[in-house]
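Visitor: this one's sequence-less:
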């Protein structure tokens, strides 16, 4: 279970329990990490979240199996898993593999049982991670929005975007540009100038150039367009 939810270069391996306090007669589970043995109480928030989820899955499935045995009833043939904010506390590396790994782990745990996952996210990498696994015949994307003080839920057509930047500017996340707000405003002002529709306060290329230098890195792909448009490069 833990191995399936781990990063390839940082597997989560359970260690021997240890006592961490003289004031509490309790042995604490540990993890064997590349930098040493760490009691789970002192693991990062991301690791503790993964541990909690792994424990919840194993515990709930085993309890259901035992309850079905005692009641003389067949086991359930479906599992519904609700996860809020998939990316919470997770490094981008984990965001990119978490849901696909979770689906594989659940399937190994439950066998032939049908598993439905309902997950919410604000992370473009989580959406990108599902591109290879998304089945338009059975999977759906819903967008929650706010209109006039009311929550509106809309189904969105699935379309592969390719990378996190493309997801940010897709209808799912709705950004105009995957940049800081200041950089976006500066580029919009520069584009308005190139259309001969300068915005107030940005009528001169010198002022625009100064603003762009403040908010854009030297390798930004907007620079070639701007330099050609202003005649700095021919």
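Guide: In hand now; what should we look at? Keep in mind that what you see is a predicted model, and the values were worked out from it rather than measured. Numbering: from 1, shown residues only.

Visitor: only C-alpha atoms for contact and neighbour calcs from this point on.
Guide: Noted.

Visitor: where exactly do the helices run in this protein?
Guide: Ranges of helices in the chain, per DSSP state H, are 45-71, 92-110, 124-129, 164-168, 181-194, 205-215, 222-229.

Visitor: do you know which of these lies nearest residue 145?
Guide: Counting by C-alpha to C-alpha, residue 145 lies closest to helix 164-168 out of these; the figure is 15.7 Å.

Visitor: ok, second structure coming up, stack it against the first:
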């Protein structure tokens, strides 16, 4: 669990010190205030790797973190950027702070890190749907292939996927899988379909909002399933720790759906794991529907809303309004 982060001379931040709530942290602010970069920094703090491209600085950059390990013990650790070597150095160089880290990026891609497998993986939106092959082996078979396989086998993954899909559905209808179908003379694949109020629709032809939810449901199912399989192969117990990061959480969703998406994410993770225990969430938003829900439903010892804004010198800083912050 990450309790605090201090960022010096990096990205849009000259100096940012931020304490985090143990359950839900909402990062809000206008465009250009560094919400996405802050999520990238949280990922970096937890995994020692930047999500996509390494972040560099022409100044003396540093990230300091306070967290807790798998035993709940307090940990201090930091990273400094060496300009001559163009690389980041961590002190201490190894620590146990990861568990399962899930990052749904604003571009639709996914980053995942698993302490059991000892590596991290970044997938594009295209790869999430169609799979990725590396050196003749599939790293991920993709939503279209996996969901069809789960349906044919009536597997545990199918039951998990359907539970998560129902939890993430909007309040006025439930998204459910239906029978696969062919959609083209040129494509011999059977394509999964979803049953919507107006009929069955191939997943490749669904709206952007439905596709976003299908992507999130599939990624959660696939990531947790692979974690459980890795634990079984390694003869290890499942790691109870999970950090969930999601950028632009309201993207492509109707305002009514935006207003319930955080509650839906809570329900989806609970359906996946059985509870929210040892789960820490970070989501970025600029939607008043999302923040409006938060102000009504927050449990402030557990949850926090953190607003980034520019000061008079155009430096990004943390808004210290007591209405919007927790434990700052």
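Guide: Nice, I can see it. Just so it is clear, the structure is predicted and the values come from calculations on it, not from any experiment.

Visitor: can you say which of the helices of structure 1 is packed in most?
Guide: Highest mean neighbour count of those: helix 124-129, a mean of 22 (counted as mean count of other C-alpha atoms under 10 Å).

Visitor: check which helices and strands that one is in contact with.
Guide: Helix 124-129 of structure 1 sits against helix 92-110, helix 164-168, with contacts defined as 3 or more C-alpha pairs under 8 Å, 6 or more residues apart in numbering; DSSP states H and E.

Visitor: circling back to that earlier point, with distance to residue 86 of structure 1 as added columns, please give the helices of structure 1 in CSV.
Guide: Converted to CSV, the helices of structure 1 look like this (distance: least, C-alpha to C-alpha, whole Å):
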stretch, distance to residue 86 of structure 1
helix 45-71, 10
helix 92-110, 8
helix 124-129, 8
helix 164-168, 15
helix 181-194, 25
helix 205-215, 31
helix 222-229, 33
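
Visitor: what does residue 36 of structure 1 align to in structure 2?
Guide: Residue pairing (TM-score structural alignment): residue 36 of structure 1 is matched to residue 199 of structure 2.

Visitor: so how many other residues sit close to its match?
Guide: 9 (other C-alpha atoms under 10 Å).

Visitor: tell me the residue in structure 2 that is farthest from the middle.
Guide: Centroid-distance maximum for structure 2: residue 185 at 36.6 Å, with C-alpha atoms, centre = their mean.

Visitor: trace it over to structure 1, please.
Guide: Per TM-score structural alignment, the equivalent position to residue 185 of structure 2 in structure 1 is residue 22.

Visitor: then residue 301 of structure 2?
Guide: Using TM-score structural alignment, the partner of residue 301 of structure 2 in structure 1 is residue 137.

Visitor: around residue 144 of structure 1, how many other residues sit close by?
Guide: Residue 144 of structure 1 - counted by other C-alpha under 10 Å - has 12 other residues nearby.

Visitor: so it sits right up against residue 150, yeah?
Guide: No: counting by C-alpha atoms under 8 Å, residue 144 of structure 1 does not reach residue 150; the two are 10.2 Å apart.

Visitor: related to what we said a few turns ago, between the helices of structure 1, which gets nearest to residue 11 of structure 1?
Guide: Of the helices of structure 1, nearest to residue 11 of structure 1 by C-alpha to C-alpha is helix 45-71, at 10.9 Å.
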